[in-house]
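# Give me coordinates for this.
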Amino acid sequence: AEHPYNHLTDTLDNGRIKFFNPQKLNDPRYDKLPLSIRVLLEAAIRKCDGLYTKKEDIQSILDWQEQQNKAEVPFSPARVLLQDFTGIPAMVDLAAMRDAVAKHGVDPSLVNPRCPTDLIVDHSLQIDYTLKNQEMELIRNKERLQFFKWCSKAFKNVNVVPPDFGAVHQVNLEYLSRVVQLNEGFIYPDSVVGTDSHTTMVNGLGILGWGVGGIESEAVMLGQPVSLTLPQVVGCKLVGSINPLSTSIDIVLGITKHLRQAGIAGKFVEFFGPGVSQLSAADRTTIANMCPEYNATVSFFPVDQVTLNQEKLELLESYMKAIKLFQSYEDPSEDPHYSEVIEINLSSMVSYVSGPKRPQDRVAVSSMKEDFQSCLDEKVGFKGFHISKEKQETRVPFLHCGQEYKLAHGSVVIAAVISCTNNCNPSVMLTAGLLAKKAVEAGLVVKPYIRTSLAPGSGMVTHYLNTSGVLPYFSQLGFEVIGYGCATCVGNTAPLPEAVVDAIKQGELVACGVLSGNRHFEGRLCECVRANYLASPPLVVAYAIAGTVGIDFEKEPLGVTAVGKEVYLHDIWPSREEIQQIEEDTVISSVFKDLGERMEKGNTFWNNIECPDSVLFPWDQKSTYIRSPSFFSKLVSLLPPPQSIENAHALLFLGDKVTTDHISPAGSIARVSAAAKYLLSKRLTPREFNSYGARRGNDAVMTRGTFASIKLQNRFIGKPGPKTLHIPSGQTLDVFEAAERYQREGINLIILAGKDYGSGNSRDWVAKGPYLLGVRAVIAESFEKLHKNQLVGMGIMPLEFLPGQNADSLELSGKERFTITLPDSLSPREQLTVKVGDTSQGKSFVVTALFDTELDVNFFRHGGLQPGLTPAECALDSRTAATFIISPVYFHG
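Now for the predicted structure:
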């Protein structure tokens, strides 16, 4: 059929390039739309097929001023981005789909992503030995790498970026992103959804994109658009001039603080105003990357002259101006209409760190010493450690490499310079490098027991650090390049020296880690390191030299040289002019050329990996890394509606801020965990356990690893740990063992929780795991939106207490039986009654079912996004199977 908007087709480059031009609608509303909404409109026009995207959707988007927060609209991104931890379950599912359709006589090669998909192998790195990390990664993850290589050959529309090229955010930014896409003679805006919450980074280049779970990404891969409620768009007007002493990270964290306080959860943020032109492309992508920290969906920087200078793509300027996606920040007459406007003065930004347990708890560097003291004094909580006054002066001596040192509260034992996500900006890495150079030249050192590391986000970072001449000075301070991929941020920190661990335990010390990453929850870096701070790369170097967070940089020396000279931080801090000059000379000219050449060439490790040459993946039944999941073992074309939950028990009774780290840890597998018991039964030694992240292709490990965090605070138990109460027997068991017993007893399960349930990184096992444990619903005070969507995708009900209510106000002990009756037809955000205990007594409370759209309800009614998740069985011939799987409509059952 003819495209319903063919009349909007326009051309560039003497007619050789076509595009859909929304301006030809001649609708005055278009010029007032926020530019991020114009991207949604263009995609809807281009993808209008009458099924997923209809003419009514285009009209809803045009009428954004009236329809925001009301209309449900589709968005078809140009591509999907997978990182390996969340990407491997998606690819395992696709491989299992091929098996399923082959059993019904259908050609399995027909099962492929319809949307171009990039998978970056970046999350498996562990810090063992600086020069051997890549080789050890290959050995440790051989099965996974073989599977990834098979995927790159077996599936169409799948591009696998091998390990050791960079973190997913960096590779996406530097290599995969194009601002515009050219396909079959058409040009259109680049856009992306990814299985990582920091996909938002590319919004700094005018590319619309955000993070979704692995479950949702599979739907997009197979041709289904993302469904979203037409968002409110907050205009963030930047004014004022940047303080020359402020780093880009100071600007980023300052803007993050303002936006976090503005209450913009679930909204689009779009930047405008004269201050925007002062921000480099790297500054913008770093700000956009922080979206998960202030809960916006995206932070969008429209394309302007800075973007053009960065990308230098032919036709980019002509196309963007033709469809009015180019913005001049100096011309107020071009400003669109916004839902509301927030003004931020850039001149007010100062240096901060975040910690000691949460990224939102910011501390001015000038107040760091007194703030850490208050953390020692305060009762145990999000900031406090409650150390008695007499124990605060504890000093524990220990020997390391034949020399005596002393540890105290606040001593730094981990210092990691990481250049992915919020510290990908070249200016801050060069600031850290120049600081290291000046420190070495001044005679300063880092104590050798501190676990220092340098994890560049990509080879490009190493390239410009080396070209600028600062890399050797990093090395002299102990910051050796340990490889490319997620390391300290995801808990892949090498063990601390035993003498250090013993000293910490002996003195019950609040030891500290300082890293330039994006996650630092208590216990994440290392079990014995209780206080962790996020800081810019130069401050990580500074605190490593100081050896403590209990220092006032303005009044106390950073260190004393061998000849007794005191050196202060301001003595070695490089100027903004120095940084900008080096960045211009060494970074911009070589960055894309270097990475492009490395991508084309590949690497020896990856090139030498052998993989099966087959349409179907030959599963190894002995493998503990890759298993064919059971999700597609029973293909059904008709699923019954979800059943009401009768007399359920609470598997867990949780408090506020339960993160995805608590629900599905990504770090090491504890030797006494349920997952460890399973791996031991497979005759693996603890050295071979690897991490939960690396084993996400094995449902047996991941189910046992659900709620396996050592920091899980379950109110049934009263102390941290992956334990819960089996209520009928009164026994304390591992969470997995309790869930397994409940399932044998035929008892439904729910979870009770507090505020912000599911905050943190995007990962699909935070929903798959609870589902396989038998959890049918989560009742919480509030949910992180992305995790809420993942629960819906697995057929688990996200239920929210009414405003002002929670488990305590309702006097719930968590040990009651819960009954939730579902109506024959659910509506978005319908209120449901939860009956407690003996239903004849009538005790009950009301919750809101957080199905935001009709599509959410539809997914839930059919058991989630993936077919076959329910136990229903029916006969199915090969023709039905072909219709069910090959068509993207299969996600609707």
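
# only C-alpha atoms for contact and neighbour calcs from this point on.
OK.

# Could you pull up the residues touching the residue positioned nearest the centre of the chain?
What sits nearest the mean C-alpha location of the chain, by C-alpha atoms, centre = their mean, is Ser197, with 3.1 Å. The neighbours of Ser197, taking C-alpha atoms under 8 Å, 6 or more residues apart in numbering as the test, are 210-212, 292, 761-762.

# what's the closest non-adjacent residue to it?
By the measure of C-alpha to C-alpha, 6 or more residues apart in numbering, the closest residue to Ser197 outside its immediate chain neighbours is Gly211, 4.4 Å from it.

# Here is the second sequence; please produce its structure so I can put it next to the first one:
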Amino acid sequence: MTAPASKDSFGARDTLKVGDASYEVFRLNAVDGAQRLPYSLKILLENLLRTEDGANITAEHVRALANWDPNAEPSTEIQFTPGRVIMQDFTGVPCVVDLATMREAVTELGGDASAVNPLAPAELVIDHSVVIDVFGKSDAFERNVEFEYGRNKERYQFLRWGQDAFDEFKVVPPGTGIVHQVNIEHLARSVMSRNGQAYPDTCVGTDSHTTMVNGLGVLGWGVGGIEAEAAMLGQPVSMLIPRVVGFKLTGEIPPGATATDVVLTITEMLREHGAVGKFVEFYGSGVASVPLANRATIGNMSPEFGSTCAIFPIDEESLRYLKLTGRPQEQLDLVESYAKEQGLWHDPNHEPEYSEYLELDLSTVVPSIAGPKRPQDRIAVSVAKSSFRESLADYVPTQRPNEADDAALDEAGQESFPASDAPSVTHHGVADMPEPASAANGASGRPSKPVTVDSEERGRFELDHGAVVIASITSCTNTSNPSVMLGAALLARNAVDKGLTTKPWVKTSMAPGSQVVTDYYEKAGLWPYLEKLGYHLVGYGCTTCIGNSGPLPEDISSAVQDNDLSVVSVLSGNRNFEGRINPDVKMNYLASPPLVIAYALAGSMDFDFESDPLGHDTEGKPVYLRDIWPSPQEVQSTIDSAITQEMFTTDYADVFAGDERWRSLPTPQGETFEWDPQSTYVRKPPYFEGMGAEPAPVTDISGARVLALLGDSVTTDHISPAGAIKPDSPAGKYLQDNGIERKDFNSYGSRRGNHEVMIRGTFANIRLRNLLLDDVQGGYTRDFTQEGGPQSFIYDAAQNYAAENTPLVVLAGKEYGSGSSRDWAAKGTALLGVQAVIAESFERIHRSNLIGMGVVPLQFPAGSTAKSLGLDGTESYDISGITRLNEGETPETVRVTARKDDGSSVEFDADVRIDTPGEADYYRNGGILQYVLRNMISA
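Model (predicted):
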């Protein structure tokens, strides 16, 4: 593709010579005010200069950005054209499904199918489909890969078709690594050279943790699949010039603390400060001392603190990492020359202007975990035991045993706590929580005694609340950061040398983000120690963190379910939302890889590492965590001796070719895809059915009913789960009706290419609390098409409303749609018939995705909530004023009238969260894909 010529109103076009090569560049110093801008806004400014077309991107947009007021609230829309698109397979498959469907729709409207083609490089890494079925065995990796191919053959054949059918679309096959790690180790350019131009590497990705690449100085963030598809097809991303938080780093990480502890501290700070929708940029003297892997860890967690990005500028450390990972010298020269010429090279003595300021002295960071259900809820490890006990009040019955119960416990050989030792815990109005027992310690003072499990494979043991049943080194955040990965392996070596073992009820797993981890574990001679503790390689992919933890051993699962135990997972990930990790596990904690292994040795969250021994050595002496924790010097010397450039160049030499399994897959051919009507993985979606060349007028909403009344912090996990499919759920019943046995259900994420499964999975999370019902969790609602509004599956109720042509709305609290950038959270919402979501506030990605699917996001008036307005979800809703969009105007508010059964009504003005003219165009067209398709036809 030839780059469109910029109008170059500022005379910024110039030539940059690097060695023997010459590149067209657009110089930032041609624009007054550019040099005072933060690094991230300089990248956006270059983007506007290079893509200025006089229509969508004008000289006024350039001036608005150059004259950015750090103190202003975002109000100016600009169009950002990302240099490339990065995808993982869960979110990438629907993208390719939609592109394949668009090819047919273009043909039906008289266009050319081949016009539907990525115009920017699009790369997809298959990393979300491996499930930990087998663990703790030497053949775990091979067997899990076999299962993966067996389950996902249809999806993989479809992706191979896409790789051949579409230009500029490449697929990294399964078993290679996690998308964000492959991105920073191989795919990221830092500075791109294309069509004779050099410009900053920028990207959007179909996974919220795309921000990991911010650690390498690449501006990028997660978008919904629908936005990514539009970007692939040449559509810029519409955005407001953001506020930028300057985050100053000073000092160095102290011994005993890790990169994970730093990122959990930063997550807590930024959540408390408020970073939603803002850019975060790191600066200061401490930046130089932050290794690239740690920068990537911090960037990765940007969605957890709510910011759009969390970026580090390019410096010597960036070049060191690019060299280590095998980038050619010509690329290193280009990155250094371009960054220095454009004022994009980090200067620790220069402080750009920022909207807001935060500062962290890295020397103050302490070992931390986060949980039991949100990544921002940081807990110092020193108080983890007491914090766990307090949190347990939310998960177990809180009645204190009476005297007869105490006597019975004493008779059974259990010592009850004296009254003075039993803490009084008050949480949500419930007081006097008895102290929980511990699977590791056998403590007592609880209404029921621990459960004894007799296991043929693991022997006899007791399970109780707080038992760590999953301790997984997993997810993109940490699993290729050498400091924590080698730290974990050295801790494992020290533990084995002391004679320690992991507890028999713990499901252990090691899922590195990159094959390079295996290389440096082998070179350092550390694999045998990890395997001795059960940390065998289970796969290269995103596993436990997205719900691919696999089933617990049957005897443990039965004990947990039969006795309603509140057991725990500990994982080195970034997400620990309710219902996400495993259906049997209620409490989930994020931790560094070394702490994951420490908790596997402890076996319980009801454990104090300072005072409780992990076990005893061969001489019978107690062994504490401090006795096996490796020193920073040993970790660094192992990094220096074990990691080489050759590991990266070898592992990535032929990264798109795949193994024999991948290459031997039968692959369909042709410009358009031949849909298999029997497929339960890949089906043609209905988005373009009946679509005309011109959009129908926007209409107001009349007589809508509430599908769900939801509280605060409802995540996209709650809306569109990616975990296991329950057999008695609508999705499970659909699969069984289509001849799929329960053992072959796979996960929601793996079936995202089938809208029939995903509609039925929308709002089906087992931990969703729909406040239309009392004390009910799961995908249920009241169906007001039936007399008395009985309880019903949300999907079944939606079908009944659709049969009566009744539109639907969702009412919600604060931070609606936080978490992963799940396009299906918006697609499923739209396909269920929801036309509006009224919330107290939205997270960025989901709000824009709703508009992209033709659903209008509305906000309650400031200070108002559904409860304060007296709304209980039984009302019928009229929403008027949306039709002003037909006149080219985006209304600031619309009138909402909620009519109650007794004839009374509640009226209020809801804020319209269509924030940019571009979003208004998408909404008028019924969605972003329809807008792109119509533009393609008219062109």
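
# Aligned to the residue nearest to Ser197 of the first structure, what sits in the second structure?
In the second structure, Gly211 of the first structure lines up with Gly222, judged by TM-score structural alignment.

# Any figure for the gap between the residue nearest to the centre of the first structure and Thr624 of the first structure?
Distance check for Ser197 of the first structure against Thr624 of the first structure: by C-alpha to C-alpha, to the nearest Å, it reads 28 Å.

# Leu552 of the second structure against Ser509, yeah?
No: between Leu552 of the second structure and Ser509 there is no contact under C-alpha atoms under 8 Å: 12.0 Å.

# So for those two, which sits in the more crowded spot?
Per other C-alpha atoms under 10 Å, whichever of Leu552 of the second structure and Ser509 has more neighbours is Ser509, with 31 against 21.

# Can you get me a residue count around the residue nearest to Ser197 of the first structure?
Neighbours of Gly211 of the first structure using other C-alpha under 10 Å come to 28.

# longest helix in the first structure, by residue count?
helix 84-103 (DSSP state H).

# Give me the contacts around stretch 58-65 of the second structure.
Stretch 58-65 of the second structure has contacts (C-alpha under 8 Å, 6+ apart) with 9-10, 31, 41, 45, 48-49, 52, 76-78, 241.

# Could you identify which of the residues you listed has the most neighbours?
Neighbour max across those (other C-alpha under 10 Å) = Leu49, 28 neighbours.

# Next one: the corresponding residue of the second structure for Thr548 of the first structure relative to Phe388 of the second structure, how far apart?
Taking TM-score structural alignment, the alignment pairs Thr548 of the first structure with Ser604 from the second structure. Distance, Ser604 of the second structure to Phe388 of the second structure, using C-alpha to C-alpha: 10 Å.

# Spatially nearest residue to the aligned residue in the first structure for Arg751 of the second structure (excluding sequence neighbours)?
Mapped onto the first structure by TM-score structural alignment, Arg751 of the second structure lines up with Arg695. Among residues not flanking Arg695 of the first structure along the chain, Tyr625 sits closest, at 5.1 Å (C-alpha to C-alpha, 6+ apart).

# Just to be sure, that neighbour is in a helix?
No: counting by DSSP: H, G, I helix; E, B strand; the rest coil, Tyr625 of the first structure falls outside a helix, being coil.

# hey, what's in contact with both of Ser604 and Phe388 of the second structure?
Gly466.

# more crowded one of these two?
When Ser604 of the second structure is set against Phe388 and neighbours are counted by other C-alpha under 10 Å, the residue ahead is Ser604, at 29 against 20.

# wait, isn't the more buried one in contact with Ala467?
Yes: using C-alpha under 8 Å, Ser604 of the second structure makes contact with Ala467 at a distance of 4.4 Å.

# Quick check: end-to-end length of stretch 102-119 of the first structure?
25 Å.

# Repeat that for stretch 221-241 of the first structure.
Taking C-alpha to C-alpha, the first and last residues of stretch 221-241 of the first structure lie 43 Å apart.

# what's the spacing between that stretch and its chain's center?
Chain-centre distance of stretch 221-241 of the first structure: 17 Å, with C-alpha atoms, centre = their mean, to the nearest Å.

# Stretch 68-84 of the first structure too?
Centre to centre, stretch against its chain (C-alpha atoms, centre = their mean), the figure for stretch 68-84 of the first structure is 16 Å.

# which position in the second structure aligns with Ser668 of the first structure?
Using TM-score structural alignment, Ser668 of the first structure pairs with Ala724 in the second structure.

# same question, Lys677 of the first structure
Lys677 of the first structure maps onto Lys733 in the second structure, by TM-score structural alignment.

# what's the distance between whatever residue of the second structure lines up with Gly50 of the first structure and Asp8 of the second structure?
Using TM-score structural alignment, the equivalent of Gly50 of the first structure in the second structure is Gly54. In this view, Gly54 of the second structure and Asp8 of the second structure are 10 Å apart by C-alpha to C-alpha.

# that older thread, would you mind finding the match for the residue nearest to Arg695 of the first structure in the second structure?
Per TM-score structural alignment, Tyr625 of the first structure is aligned with Tyr681.

# Look at its match and say how many residues are nearby.
By other C-alpha under 10 Å, the residues close to Tyr681 of the second structure number 23.

# mind listing what it touches?
154-155, 750-754.

# Max pairwise distance over the residues you listed: which two?
Between any two of the contacts of Tyr681 of the second structure, the greatest separation by C-alpha to C-alpha is 12.2 Å, found for Glu154 and Arg752.

# Show me which of these two is the more surrounded one.
Between Glu154 of the second structure and Arg752, counted using other C-alpha under 10 Å, Arg752 has the larger neighbour count: 29 against 18.

# Which parts of the stretch 351-500 of the second structure are strands?
Secondary structure of the stretch 351-500 of the second structure (DSSP state E, counting those that start in this stretch): strands at 356-361, 368-370, 378-380, 451-455, 459-463, 468-473.

# Of all those strands, which one comes closest to Glu146 of the second structure?
The minimum distance between Glu146 of the second structure and these falls on strand 468-473, with 20.8 Å, by C-alpha to C-alpha.

# Could I get the full set of strands for the stretch 151-300 of the first structure?
158-161, 180-183, 186-189, 191-194, 208-211, 226-229, 233-239, 268-272, 298-300.

# Could you export those strands as JSON lines, including distance to Gly795 of the first structure?
Below are these laid out as JSON lines (distance: least, C-alpha to C-alpha, whole Å):
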{"stretch": "strand 158-161", "distance to Gly795 of the first structure": "28"}
{"stretch": "strand 180-183", "distance to Gly795 of the first structure": "35"}
{"stretch": "strand 186-189", "distance to Gly795 of the first structure": "33"}
{"stretch": "strand 191-194", "distance to Gly795 of the first structure": "21"}
{"stretch": "strand 208-211", "distance to Gly795 of the first structure": "20"}
{"stretch": "strand 226-229", "distance to Gly795 of the first structure": "17"}
{"stretch": "strand 233-239", "distance to Gly795 of the first structure": "30"}
{"stretch": "strand 268-272", "distance to Gly795 of the first structure": "27"}
{"stretch": "strand 298-300", "distance to Gly795 of the first structure": "26"}
